[in-house]
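Visitor: Sequence plus the predicted model coming up.
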Amino acid sequence: MTERIALITGGNKGLGFETARRLKSMGFRVYIGARESERGIEAASRLNAEWLQLDVTDEESVRDAAAQLSKRENRLDVLINNAGIAGTRKAAAELTGEDAESVFATNVVGPVRVMNAFIPLMETSTNPVIVNVSSGLGSFAITQDPQRFESQVRMPLYCASKSALTMLTLQYARALPNFHINAADPGYTATDLNAHRGQQTVEEGTDAIIRLATLPPDGPTGIFVDRHGLVLW
C-alpha cells in the first residue's frame, strides 16, 4: 500500500501535534507546518516527522511551504487546517475591527490561503482529503442548546470565525467533488487555546480529525462531525 502523505498546519503542539503523532503511528508520512522554526523542528524531531515553516497569515510563507513540499513529494494526500487562535478575551462591546481582522486572518483566511496553495499538489492524489478543524462553538444549533456548555460561551469573534470555516467546508466540498472536504469539532479539549481547562484529552479531541483524515475513497464529503458522530450546523 502506498504511503499516504499528510500536512498539518499548527502541528507543533496541542491537537495538531497529537494528530501528527496518531497519523505517524498509522504509517503516514507526516509534515508538521509550524510558524516558528524552533518549535516546528523540535516537534518533528520528537515524532520522526518532517516539517515546513508555515505561517497561515503570511502569503509568502504559505507559497514557500507549498513550493518546498512540491520539491520533496509528487503529491499531498491529506491537508489538515488545524492552525487557529482564540483571539482577545475582551467584552463584546469592546471588540474592534482590528480584533476581528486578527481572528479571521488565522481562522478563516488562513485555511483559504493554504488550500489555494496546496490544492494543485493534492490533485495528483488518488484520494485527496481536506479536514478543517472547526468547533461546536461555530454551530448555530449547538450554541442555542441550553443543555450544551457552548451555549454559555461568549466569544463572538472566535465563534463567528468557526461558523465561517464550516460554511467554507461545505462550499469547497460542493465545488471540488473529487475531494473529501469535511469539518471536525474536537470538543472541549485541554489545550493552550483554553488554558487546559477542557475536559477531554488531546487523544479524544483528535478522534474526529483522525476519522476524517483516514476516510476511504467512497467516504462522505461536506459533513461536520465530532467524536460521537454528525454535528448539527
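Guide: Cool, got the structure.
Visitor: hey, let's count contacts and neighbours off CA atoms from now on
Guide: Fine.
Visitor: Three-state assignment for the residue lying farthest from the centre of the chain, please.
Guide: Largest separation from the mean C-alpha position in the chain: residue 93, at 29.0 Å (CA atoms, centre = their mean). With DSSP: H, G, I helix; E, B strand; the rest coil as the basis, the three-state label of residue 93 is helix.
Visitor: ok, second structure coming up, stack it against the first:
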Amino acid sequence: MHERTIALVTGANKGIGHEIAVGLGALGWSVGVGARDDGRRADAVERLRAAGVDAFGVPLDVTDDASVAAAARLIEDRAGRLDVLVNNAAIAGPMPQHPTHVDPGTVRAVVETNVIGVIRVTNAMLPLLRRSASPRIVNMSSSVGSLTRQSGPDAELTAGPVAVAYAPSKTFLNAVTLQYARELRDTDILINVGCPGYVATDLNEFQGVRTPGQGAAIAIELATLPDGGPTGRFFDDAGVVPW
C-alpha cells in the first residue's frame, strides 16, 4: 500500500496557506494545518475534510519555541516523518513603514515571525524531513524581497511601497533560504523560495489582484519538485525571480 505524503503548512487556516493545503490535499496528501487560533484552525480542518482532504490540525505559533516543539512531536506521533514543509505564516506589520519614522518594535515583530519563525519551525521539523524519501521545504516569500527590484527605476511598480519591516524581512528570508540550501546541498532536501504574487489577503487588506488559489500555485509546484530538482532558488509563476 502506497503511503500518503505528509505535509505541514504553517498559517494554513486562511488565505494562501489554506489554498496550499487545498492543493496538496487534492493530490491525495495528508496535510497538517498549522495555525495559532484554535477556532480558526478547527474550522479550516473541517472545511478541508468536507472537500475530501485528509487534513489534521497542528496547533502552531511560529514565534514560540514550546509550540513549535509540540507541533513536531504531534507530527512524529501521527506519521513518524514529514515529507514537505511549507513555511507560509507571515505578518506585514502596521503600515506605513517609512524607515525614518518606523517603530523599531514593528521591525522586530515582523522579523520574528517572517524570518526567525521560519528558522525555528524548519529546524524543529528537519529530523522528520530527513526520514522522507523526497523531502521538500518551501519558504513563501515575495518579490518585494528582491533587492534587484527594490533598487530598480520602477521599484514603486515592481517592489511595492516603501516598507522597512515587511520588504526587508522577505529579503532576509531569501538570504536565510540560501544558507540552508548551501548547508543541505549534500542531502536529498530541496529548499526553495516561492513568490505568490500580489494576492488579495488580509495581509494587504485585500488590495491584491490575484486570488489565494493563484497565489498557492507556486508553493504546490515547489512542493512537488522531482528528485534532483532545483534548490536554493527563487521562483514565481513566470519562472526565476532575481535576488
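Guide: Great, that's in hand. Because the structure is a prediction, the values reported are computed rather than measured.
Visitor: Work out the TM-score between the chains.
Guide: The TM-score (TM-score structural alignment, normalised by the length of the first structure) is 0.97; 233 aligned residues with a CA RMSD of 1.2 Å.
Visitor: Need the counterpart of the residue farthest from the centre of the first structure in the second structure.
Guide: The pairwise alignment with the second structure assigns residue 93 of the first structure to residue 100, based on TM-score structural alignment.
Visitor: And residue 210 of the first structure, by the same measure?
Guide: When the two structures are superposed using TM-score structural alignment, residue 210 of the first structure falls opposite residue 220 in the second structure.
Visitor: Its match and residue 45 of the second structure: what is the separation?
Guide: 19 Å (CA to CA, to the nearest Å).
Visitor: List the buried residues of stretch 194-213 of the second structure.
Guide: By neighbour count, and taking 16 or more other CA atoms under 10 Å as the criterion, the buried residues in stretch 194-213 of the second structure are 194-201, 211-213.
Visitor: can you tell me which residues contact the residue nearest the centre of the first structure?
Guide: For the first structure, the residue lying nearest the average C-alpha position, counting by CA atoms, centre = their mean, turns out to be residue 82 (2.3 Å). Residue 82 of the first structure makes contacts with 8-11, 15-16, 132-133, as judged by CA atoms under 8 Å, 6 or more residues apart in numbering.
Visitor: I'd like the distance between it and residue 114 of the first structure.
Guide: 11 Å.
Visitor: now swap in residue 79 of the first structure and tell me
Guide: Note on residue 79 of the first structure: its distance to residue 114 of the first structure, by CA to CA, is 9 Å.
Visitor: can you give me the helices in the first structure?
Guide: In the first structure, the segments counted as helices under DSSP state H are 14-25, 37-47, 59-72, 97-104, 110-122, 140-143, 156-175, 202-205, 207-213.
Visitor: Residue 229 of the first structure: which of these is closest?
Guide: Of all those, helix 207-213 sits nearest to residue 229 of the first structure, with 8.2 Å by CA to CA.
Visitor: Report all helices and strands that the closest one contacts.
Guide: In terms of contacts (3 or more CA pairs under 8 Å, 6 or more residues apart in numbering; DSSP states H and E), helix 207-213 of the first structure is packed against helix 14-25, strand 129-133, strand 180-184, strand 224-226.
Visitor: Could you tell me where the shortest one falls in the second structure?
Guide: Equivalent residues of strand 224-226 of the first structure are located at 234-236 in the second structure, counting by TM-score structural alignment.
Visitor: so who does the residue farthest from the centre of the first structure touch?
Guide: Listed by CA under 8 Å, 6+ apart, residue 93 of the first structure has no contact partners.
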